[in-house]
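> Predicted structure and sequence below. I'll ask about it afterward.
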Amino acid sequence: MGQLFSRGEEPLAVVNGSSDKSLWSRNLEHILQERSTQYKDKPAVIFPWQGVQLSFRELHDRAITVAESLLRAGVHHGDCIGIMAGNRYEYLEAFVGGGLIGCRVLVLNNTYRPWELEQALNRTECRILFLAPTIGSRSLIDHVNLLDNTSNRSSLPSLSQIVFFGDSPIGLTFKHQNYDEFKKMGVDVCECEYSRPIVQPGDIASFQLTSGTTGEPKVAMLSHLSMLNNARFVGQRLSISSNDVICCPPPLFHCFGLVMGFLAGVIQGATVVFPSDHFNPSETVDSVLKHKCTTLLGVPTMFIAELEMLQSRNQSINTVEKGLIAGSTISQTLIGRLNKGLGLTYMAIAYGMTETAPVSFMSAIDDALNKRTETVGRVMPHTRAKIIDSRGRTVRREERGELCVSGYGLQKGYLNNEEKTREVMKLDKEGVLWMHTGDECIIDKDGYCRVTGRIKDIIIRGGENIFPAEIEERLISHPLISEASVVGLQDSKYGEVVACFLKSPLSEGDRPKTAEIQDWVKSVMSRSKSPQYVFWVGTGGICEDFPKTGSGKHQKHLLREIGNRNI
């Protein structure tokens, strides 16, 4: 495993996950078949907004029907199929059905504009696109029209047809079917043996497009083995059992919803509830209450919106025992609010990236409170992590540097992009392949990881490195601030200075003054870290809401643009 101590036996920032339990060498069908036999008619997934509930057996049987329909449509092992839709039962049937025959399932960000959809389909040589005509109140007719205009095959030569979840738009010239018609092709043979391709655990299960907060999104290639084992370990660390009912508002196009929600639930025999096709705090609260959910997933902004919804209704929830947050640590203040409003006694933090399928670090139930609020937990099983400096040398514990991750979860690279793959996936002198995350982190003496920010987001003020995440943690601990994002803005004297974008549950006139915010930060941090500029987000603020990716992350490059235009 390499030398872990040097320079007077001081520990280096290298950690190795447990290997007590062997990695699974299985594909998606192995898991679905086992769970279908084990849990039979127990609800596997519930979609309240569609009025649909599928048992483990029904999910498996329906997926087999989709798989046979795909084969009859001329799709083969290794071909790509795409899905662009909100969280709906057809999404899961198509994803699993594709997996049963070795398709590479492209899960498309449901916020994509028409040209982004066309680009993604072209780059992945997608054969069949499953498409919802609407997501929430948003129509995708412009996306449909663009695809219809490319029916001369010059732009999308691989795309053979579109399958609509719901009614097909009128007047299309491109080959298309609605979902029910498509599935009829596989109904006649779904109960008998037919020749399905052999799917290996190492085969690619999914094409996942990176969020693309800067530059063109890349297509990460994730295998059955990496996604299923990651989902398994997430469920175990969260102590999910077959008695749990998981409420999963995060989108299925993101690893949070697909791996940490759906697959983790299926593997552990739990029931997973998808309250709406896109995040809706009211429908989420309704689903938790109706189905007595024991576990709630989300990013911090989702939990805050749910708390505000409960407060506006003068309601409370008492069934939720545990939660899982991804993408950010959580303040003790917010944990207190979640405990009071949701009855939530345990909150886990998960850290990872699409390219690692996704979770590399995660907190556990028995972790101390400060470890659950200040860190992203310890390394996951069968995963190795280290912190390196700018010259590639492993640093010591408690020192900052870039986090690198190795193990089973690593992507198979970026599709048709060897240059970008080589930039982030590098072999060390021992021949170990590492994913360079681009995140600046610290591994403490106990092996817990603290994310201090994206390396590219570090603010350099007069030669001093300032880490936004630290300031954001302080701001969020203010009782009148519900959301915060810190960026560096241009400055003629210092090069960059600190600016913060804040959201508050209070109305415009009742929000804290700039001086109060500055003093709040200065009371525990140096003056240089106190925000020179304070912008409010929301009614009467600099913008209506934080610009976000489809998975809910703040787009800091856009915040910097907004801030620089307004100073």
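That came in fine, so what should we check first?
> C-alpha from now on. contacts and neighbour counts both.
OK.
> Sort out which residues of stretch 284-303 are buried, please.
Buried positions in stretch 284-303, judged by neighbour count with 16 or more other C-alpha atoms under 10 Å: 284-285, 287-288, 291-300, 302-303.
> Now for those: which two are most distant?
For these, the farthest-apart pair by C-alpha to C-alpha is His291 and Pro300; their separation is 22.2 Å.
> Was I right to think Thr295 contacts Asp244?
Yes. Between Thr295 and Asp244 there is a contact under C-alpha atoms under 8 Å: 7.0 Å.
> quick one: the strands in the stretch 301-450 of the chain?
Using DSSP state E, counting those that start in this stretch, the strands of the stretch 301-450 of the chain run over 322-326, 346-352, 359-362, 378-379, 383-388, 401-407, 425-427, 433-443, 449-454.
> Mean neighbour count, these: which tops it?
Mean neighbours per residue, mean count of other C-alpha atoms under 10 Å, is largest over these for strand 359-362, with a mean of 26.
> and that one, what does it pack onto?
If you count contacts as 3 or more C-alpha pairs under 8 Å, 6 or more residues apart in numbering; DSSP states H and E, strand 359-362 packs onto helix 224-237, strand 346-352, strand 378-379.
> which stretches of the stretch 401-550 of the chain form helices?
With DSSP state H, counting those that start in this stretch as the criterion, the stretch 401-550 of the chain has helices at 418-424, 468-476, 514-522.
> out of the ones you listed, nearest to Lys40?
Within the helices of the stretch 401-550 of the chain, the stretch nearest Lys40 is helix 418-424; the backing value is 42.0 Å (C-alpha to C-alpha).
> which outside residues touch the closest one?
For helix 418-424, the external contacting residues (C-alpha atoms under 8 Å, 6 or more residues apart in numbering) are Gly413, Tyr414, Trp434, Met435, His436, Thr437.
> Now that helix: buried residues?
Quick answer for helix 418-424 (16+ other C-alpha under 10 Å): Thr421.
> The helix or strand where Leu117 lies - contacts with which helices or strands?
Element membership of Leu117, judged by DSSP states H and E, is helix 114-124. Helix 114-124 is packed against helix 141-149, with contacts defined by 3+ C-alpha pairs under 8 Å, 6+ apart.
> Okay, angle between the helix it packs on and helix 114-124 too, please.
50 degrees (axes from the mean of the first three to the mean of the last three C-alpha atoms, to 10 degrees).
> If you count neighbours, what's buried in helix 141-149?
Buried-residue list, helix 141-149, by 16+ other C-alpha under 10 Å: His143, Val144, Leu147, Asp148.
> how distant is the helix or strand just after it from the center of its chain?
Moving toward the C-terminus from helix 141-149, the next helix or strand (DSSP H and E) is strand 161-164. How far strand 161-164 lies from its chain's middle: 26 Å, per C-alpha atoms, centre = their mean, to the nearest Å.
> structure B:
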Amino acid sequence: MRWELDWLENRARLSPNKKAIIDEDTNKSWTYREINKRSSSVASWLKAQGVNKGDRVALLSPNDISYFDLLFACGKIGAIVVPLNWRLSVHELNEILQDCTPLLIGIHQQFQNMYTPLEQTISKSFMVGGLEYEEIVNTPIEYKHSQVLSEHDPLAMIYTGGTTGKPKGVVLSHQSIQWNAINTILSWNLSEDDVTINYMPMFHTGGLNALSLPLLMIGGTVVIGDQYTGQKVVNSINRYKCTIILLVPTMYHSLIQSDEFQESEFPSMKIFLSGAAPCPLQVYDAFQKKGLAFKEGYGLTEAGPNNFFIHHEDAQVKHGSVGKPMLFNAIKLAKEDGQDAKENEVGELLIKGKHSFSHYWNNELATMETKKGGWVHTGDLAKMDEDGFYYIVGRKKDMIITGGENVYPLEIEHWLAAHPMVDEVAVIGLPDEKWGELVAAFIVPKHFYTIEAEELSEYCEKKLGRYKIPKRFICLKELPKTVVGKIDKKKLKEISIHT
């Protein structure tokens, strides 16, 4: 085996007694030596079950140390770990299992009731989180490397959310995951003194690859969180002296409204990061008022997910910017005609780097559509200002064309979110015979306040061109969210039909 691929083994040698992982709920911790021993024992056990290079090992679990056990164990063997989204229906999970055909699946004891409905698709399974699993990870068996591995060999397969169709298995190689970590460490100046708490679901690239693996590679500490609340995150940040954290905008939305956020000074924190979706500007304002460093990032399962860096001082001036490309990746903006977008012109965001995905599992056509000439075509629209700072405008598929004019929902969402009586907002395009599409805004009012459409329309006239002003305002008690906290615009279209 090429030893540079098993970087955990090397980190355990360099930092054997350093605390690597902590479980928030139990406060149990593991050193790097202990983490490597666990994964070595799991690798030996997997081999005894017949798992070999290229075989898939699935995991259905809440945020738990077993994610790291299996990821690092599969890395030693050359197998592919497939984390499963436990929030999906049994039908959806069975579809994924039929697609990736795992040789073995680990099911956390919390999800024992899901075993029988999945049994028809599962060949072999084992229970995670109980005494039987602890016997496996604590059996002192050193794994003997017998496979010759390449950095291009697959290590993980993460299925996309599937809000626009059937989920696709995004295959990430050793190279993809390692270079995302290296790029992040160097571009974001991470160090062994950094501590994060991870509430992002670990079946998602944001939970595994955004901060967890980069911090473990550099020798930092990762606290595994599970059930998120604003009160809980503040207490845990201060308890574990966290220095950096990644949350999605919906999490920040609840955090800044909590009493704990208002009362805490967060003495250990260096930076708060937001990802997965563009962040409302009032979140920036809340952190700026407290003198706390806050900024946004951008990524996707197919690339990174880390691609940009912005200094927190620049983020205070360049609200909404994700910054500039990191050290080891390239960015390009392509217009509809294939030409590069100029300053302040909108184009599709293309990404190139060793951190990009290998291919979609069993889907050559989708791979060819997404990877062209070495560039990952993200489907996201962005622009670059005169200082070289990038801004995400929105999804290409979400752009609204009304009366021949292009409308970017994010611009309208930012303005409506600044209304004093608006708690949350989402803007989409709906089919219309006259305009082709009409602009529709879904509003969650604050404190059960009633906002009339006329009031919101007049408010929009202060800032937006007439063709951008929503022709429909629909008030909801809450906005539907995807499993990773993004606003589910597909469900909003379904809601619009019945309102």
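Great, that's in hand. This structure is a prediction, so every number in the text was calculated from the model and none was measured.
> just to revisit the earlier point, pull up the aligned stretch in the second structure for the helix holding Leu117 of the first structure.
With TM-score structural alignment applied, helix 114-124 of the first structure matches the range 90-100 in the second structure.
> How about residues contacting that stretch?
Residues outside stretch 90-100 of the second structure that contact it (C-alpha under 8 Å, 6+ apart) are Arg56, Leu84, Asn85, Met114, Pro117, Leu118, Thr121, Ile122, Pro167, Gly169, Trp361, Asn362.
> Among those, list the two that are farthest apart in space.
Met114 and Asn362 (25.8 Å).
> Burial check on Gly338 of the second structure, number of neighbours?
Gly338 of the second structure is flanked by 10 other residues according to other C-alpha atoms under 10 Å.
> Of all residues in the second structure, which one is nearest the centre?
Centroid-nearest residue in the second structure: Gly206, 2.9 Å away (criterion: C-alpha atoms, centre = their mean).
> Just confirm that one is within a helix.
Yes. Assessed by DSSP: H, G, I helix; E, B strand; the rest coil, Gly206 of the second structure belongs to a helix.
> if I line the two up, what does it land on in the first structure?
Under the alignment (TM-score structural alignment), Gly206 of the second structure maps onto Phe256.
> thinking its match is in contact with Leu263, fair?
No. Look at Phe256 of the first structure against Leu263 with C-alpha under 8 Å: they stay out of range, at 9.9 Å.
> picking up where we left off before, any idea how many residues pack against the nearest residue to the residue nearest to the centre of the second structure once chain neighbours are set aside?
In this structure, Gly206 of the second structure finds its nearest non-sequential neighbour in Met200, 6.2 Å apart by C-alpha to C-alpha, 6 or more residues apart in numbering. With neighbours defined by other C-alpha under 10 Å, the count for Met200 of the second structure comes to 25.
> residues contacting Met200 of the second structure?
Contact analysis of Met200 of the second structure by C-alpha under 8 Å, 6+ apart lists Gly206, Gly207, Asp226, Leu246, Leu247, Val484.
> aligned partner of Glu369 of the second structure in the first structure?
Using TM-score structural alignment, Glu369 of the second structure pairs with Glu423 in the first structure.
> so how far is Ile458 of the first structure from that match?
Distance, Glu423 of the first structure to Ile458 of the first structure, using C-alpha to C-alpha, to the nearest Å: 20 Å.
> repeat for Val266 of the first structure
Val266 of the first structure is 39 Å from Ile458 of the first structure, where distance means C-alpha to C-alpha.
> more crowded one of those two?
Neighbour totals were compared for Val266 of the first structure and Ile458, and Val266 leads with 23 against 19 (other C-alpha under 10 Å).
> so the more buried one touches Tyr39, yeah?
No. Val266 of the first structure lies out of contact with Tyr39 (C-alpha under 8 Å); the separation is 10.0 Å.
> can you give me the strands for the stretch 101-250 of the second structure?
In the stretch 101-250 of the second structure, the strands defined using DSSP E, counting those that start in this stretch lie at 104-108, 125-128, 154-159, 169-173, 195-198, 221-224, 244-247.
> Where does the helix ranked longest in the first structure end up in the second structure?
Criterion DSSP state H: the longest helix present in the first structure is helix 56-72. Using TM-score structural alignment, helix 56-72 of the first structure lines up with residues 32-48 of the second structure.
> chain center to the matching stretch: distance?
27 Å.
> Next: stretch 356-376 of the first structure.
A distance of 16 Å separates the centroid of the chain from that of stretch 356-376 of the first structure, by C-alpha atoms, centre = their mean.
> What's the separation between the residue nearest to Val376 of the second structure when sequence neighbours are not counted and Gly373 of the second structure?
Counting by C-alpha to C-alpha, 6+ apart, Ile351 is the residue found nearest to Val376 of the second structure once chain neighbours are left out, at 5.0 Å. For Ile351 of the second structure, the distance to Gly373 of the second structure equals 11 Å [C-alpha to C-alpha].
> Next: Asn17 of the second structure.
With distances taken as C-alpha to C-alpha, Asn17 of the second structure is found 45 Å from Gly373 of the second structure.
> Tell me the secondary structure of the alignment partner in the first structure of Val57 of the second structure, please.
Aligned against the first structure by TM-score structural alignment, Val57 of the second structure finds its counterpart in Ile81. Put simply, Ile81 of the first structure is strand when judged by three-state DSSP.
> Can you verify my assumption that Ile81 of the first structure contacts Cys126?
Yes. Counting by C-alpha under 8 Å, Ile81 of the first structure touches Cys126, with 5.3 Å between them.
> Need the residues touching each of those two.
Contact with both Ile81 of the first structure and Cys126 is made by residues Leu106, according to C-alpha under 8 Å, 6+ apart.
> Just want to know which of those two has more residues nearby.
Remark: of Ile81 of the first structure and Cys126, Ile81 carries more neighbours, 26 against 22, as counted by other C-alpha under 10 Å.
> Next one: that one from Ser195 of the first structure, what distance?
To Ser195 of the first structure, Ile81 of the first structure is 20 Å away according to C-alpha to C-alpha.
> repeat for His76 of the first structure
His76 of the first structure is 12 Å from Ser195 of the first structure, by C-alpha to C-alpha.
> again with Cys126 of the first structure
Using C-alpha to C-alpha, we find Cys126 of the first structure at a distance of 23 Å from Ser195 of the first structure.
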